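>>> Pasting the sequence and the predicted coordinates here, then a few questions.
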Amino acid sequence: MDDSTESSLLVLEAFFGGSHKHLLDLTLPILPEKSYYLLTLPATKWHWRSRCSALYFSQRIPRNRKFKKLFLTSCTNLAELIGLRTDLASCEKILYFHENQLVYPRKAEKDRDYQHCHNEIVSALAADKLIFNSMYNQSTFLNNCEQILNKVPNTEFQPIRLQIESKCRVLPVPIDFDKIPKLSKKMNDDKDALHIVWPHRWEHDKNPDLFRDIILELDGKNCDFRLSVLGEKTLTVPESISEICSKIGHKLLHAGFLESKEEYFQTLAESDIVLSTSIHEFQGLAVMEAILMGCFPLCPNRLVYPEYLPEKCLYSTTAQAVKFLTNACRSANSFRKRSFNIDLSHYSLKKLSKEYVQLLE
């Protein structure tokens, strides 16, 4: 946090971890020195951060400063914050969406917490600029905001999309290519098994059940492969992950979060295929990092993935994913020699830094 009275940009992050932290770690250092004032909350208890961060920040933002811009993510209710701190109303208010809750997958619609959806909608109305990390994120938000409000009983709202669409733009979370290590790809011989990596949080929205189904069906075909199950664990390990560990533990090379970034990248460099089974993904930094480390991506033909992956990398059914992996396992050496070119250069920090400076300076 910059204590200088010269700060003209106020930055708030209610969930300072993952892609949220990644974005600020890359973009704030490229801004002029002493140009921002940063307040954060730890990346825990997301639901409480969403409900209460506006009150928390309202009590900690200095009152003796006049900020010109306010940059925050949709985890904080912007409308509530401005109501509590009316002195911030004159700021240019920039709201960044790493994800949106309007399409968060639920087993049943009755399980959806509409308060989080409402918070994002009123925040969008209160903001001057809305920034989304992908076109998929933007379109799903715009396409669903009125549908969500239509569920409010005995209430009719004016059209919301028309009020916010002109404020929207897409600006991805950048990747610093200079920090991606130049590790040589492991050249295996014919006897080396295919190495599959699943680099996601062990949570519902990353669909560990589908991951289990694909991997156990692949194992049932007597395919030789090795598996790394990375990503952050939750307090309760999903039953599907436990099932993988118990049934094919002899094929597991890693199971759990790798604290060392060097070890993480080394594991990616030694892997052949990065597998995603997500049902909630708006950019996919973990998949992008794996691609940059030489992994072939095998991802669902939905969500954000079709924005930057060719058709050959996408599957629509479990059977398609299993068939692709089966063929790759049975001719692992030939698979490793195949070339694939996925251009992620438009996500590089060098390409995006100018736009972020213009946005935040």
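That came through fine.
>>> going forward, measure contacts and count neighbours with C-alpha atoms only.
Noted.
>>> Pretty sure N64 sits in a helix.
No. N64: not assigned to a helix; according to DSSP: H, G, I helix; E, B strand; the rest coil it is coil.
>>> Tell me how many other residues crowd it.
By other CA atoms under 10 Å, the residues close to N64 number 7.
>>> do you know how far it is from L39?
16 Å (CA to CA, to the nearest Å).
>>> and if you look at N341?
N341 is 40 Å from L39, by CA to CA.
>>> Give me the more crowded residue out of those two.
L39 (16 against 10).
>>> Leaving out chain neighbours, which residue sits closest to the more buried one?
Leaving out its chain neighbours, the residue that sits closest to L39 by CA to CA, 6 or more residues apart in numbering is L12, at 5.0 Å.
>>> show me what contacts I342?
291, 308-310 (CA atoms under 8 Å, 6 or more residues apart in numbering).
>>> Highest neighbour count among those?
Going by other CA under 10 Å, I291 tops the contacts of I342 with 22 neighbours.
>>> quick one: contacts of the helix or strand containing it?
Taking DSSP states H and E as the definition, one finds I291 inside helix 285-292. With contacts defined as CA under 8 Å, 6+ apart, helix 285-292 is touched by 19, 180, 199-200, 268-269, 274, 276, 296-297, 342, 344.
>>> ok, structure two:
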Amino acid sequence: MVRIDLISPYHGGSHKAWAEGWQHSSRHNITLHTLPDRFWKWRMHGGAITLARRFLAQKSQPDVILATDMLDLTTFLALSRKQTAHVPTAVYMHENQLTYPLPQDGRTGPMRRQLGERDHHYAFINVASMLAADRVFFNSNYHLESFFAALPKFLKHFPEYNELNAIDILSQKSELLPVGVQFGPLANSSVEPTQNRVPLILWNQRWEYDKNPEAFFAALYTVAEAGHPFELALCGQQYGKRPSVFKEAIEKLDSRIVHVGHADFATYRKLLWQADLTISTAHHEFFGISILEAIHCQTFPLLPNRLSYPELLPREFHDACLYDTQEALIAKLTWALTHRDEVQNMAGALATAVSKFSWQRMSPIYDQVMLNLCQNK
């Protein structure tokens, strides 16, 4: 058994689900060192100091340290070097601060204080942490490739000694390690598998600009004006003030809406099983846990043919589920709303296909990767 200390400074949402899902399913002994998921910039600065202090206070010594991308690993290792100098380390890239999309208006989202400009310091924390680690894991191939495509331009931005050789060094130590998903708690224990009176469309993503809710609601307005009946459930995590696009949509689609707001787990599970369709119009997705949760519960997905989404679905489902333009989304949505039996049958097959992402399947892979890291140090 390997003793793993998992360092998660921004412990919430997908980061928390990933860490706790692996901890519960692993054959190894995993200790979580966490801080709440707020003040993300301060977490990337001060989180390493706080968590290094806590790490040094514990009595046990890990065999492996695995940090998320929100940790300044260089600072953490410097402050704990008496105990960590010979411990193999890895970084898990849920996301990164180099290719995370910026809002168009410069007033929305995490970069608003830079008026829409990217703060290179946080991207450099990612790069330095990756250089300090023995291995780097990306949650999707899209994430890995997009990061390394952007890295040369980022390093060339600096005036001299821009360390372009770091690209090859990082590439050689980086690999794909998809997220595991806890499908077990979503088991259908109380929802009757009956067809809804009209199709239910589910939004279960974050209520933020990078998920592009404008395009989602634009598609719904079009099919509504065409006379196609549907109902709508709007759940998903919200941060602060509700975006105005949701307020407008709730007013326009009021008679069709069956749920609004972040759902507790029991309600969320019920909505997943009741929903016929889930749609993503995202500008940004490095993996897609919420989409996989919906697919597991036999909800048919309509997803953009880009980002990480093509990796989630077997190729035989791409034609039915992936779209390239807004017009194609509307056409596929119209088809799905009017061919409910075909959609239901395909959703059942997809649920089986995505089971490869369950922690039951992924945990042995993670466990072996960590064992290899210990043995090869």
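Thanks, I have the structure now. Small disclaimer: the values here were computed from a predicted structure and weren't measured.
>>> can you count the residues close to S14 of the second structure?
Neighbours around S14 of the second structure, by other CA under 10 Å: 16.
>>> what does it align to in the first structure?
Under the alignment (TM-score structural alignment), S14 of the second structure maps onto S19 of the first structure.
>>> Please apply the same query to N212 of the second structure.
So, by TM-score structural alignment, N212 of the second structure is matched to N207.
>>> contacting residues for its match?
So N207 of the first structure contacts 277-279 (CA under 8 Å, 6+ apart).
>>> Would you format those as TSV with secondary structure, neighbour count and distance to K93 of the first structure included?
Converted to TSV, the contacts of N207 of the first structure look like this (DSSP: H, G, I helix; E, B strand; the rest coil; neighbours: other CA atoms under 10 Å; distance: CA to CA, whole Å):
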residue	secondary structure	neighbour count	distance to K93 of the first structure
T277	coil	23	35
S278	coil	20	31
I279	coil	19	30
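>>> how deep is the aligned residue in the second structure for T236 of the first structure tucked in, by neighbour count?
Matched to the second structure by TM-score structural alignment, T236 of the first structure sits across from K241. Neighbour count of K241 of the second structure, defined by other CA under 10 Å: 7.
>>> Now for A233 of the second structure, which secondary structure element holds it?
strand 231-234.
>>> what residues does that strand touch?
Contacts of strand 231-234 of the second structure (CA under 8 Å, 6+ apart): 198-204, 256-262, 271.
>>> Which of those residues fall in strands?
Among those, the ones falling in strands (DSSP state E) are 200-203, 257-260.
>>> Which two of those have the greatest separation?
L200 and V260 (13.3 Å; CA to CA).
>>> where's the spatially closest residue to S184 of the first structure that is not a sequence neighbour relative to L325 of the first structure, distance?
By the measure of CA to CA, 6+ apart, the closest residue to S184 of the first structure outside its immediate chain neighbours is A269, 7.2 Å from it. From A269 of the first structure across to L325 of the first structure, the span is 18 Å (CA to CA).
>>> now S35 of the first structure
Distance from S35 of the first structure to L325 of the first structure, by CA to CA: 50 Å.
>>> Those two: which is more packed in?
L325 (23 against 17).
>>> excluding its backbone neighbours, what's nearest the more buried one?
L218 (7.3 Å).
>>> What of V357 of the first structure?
Per CA to CA, 6+ apart, closest to V357 of the first structure is L31, 6.2 Å.
>>> Could you report the neighbour count for that neighbour?
With other CA under 10 Å as criterion, L31 of the first structure counts 17.
>>> Quick one: residues contacting it.
357, 360-361.
>>> K153 of the second structure: neighbour count?
When neighbours are counted by other CA under 10 Å, K153 of the second structure comes out with 11.
>>> Actually, H254 of the first structure.
Neighbour number of H254 of the first structure under other CA under 10 Å is 15.
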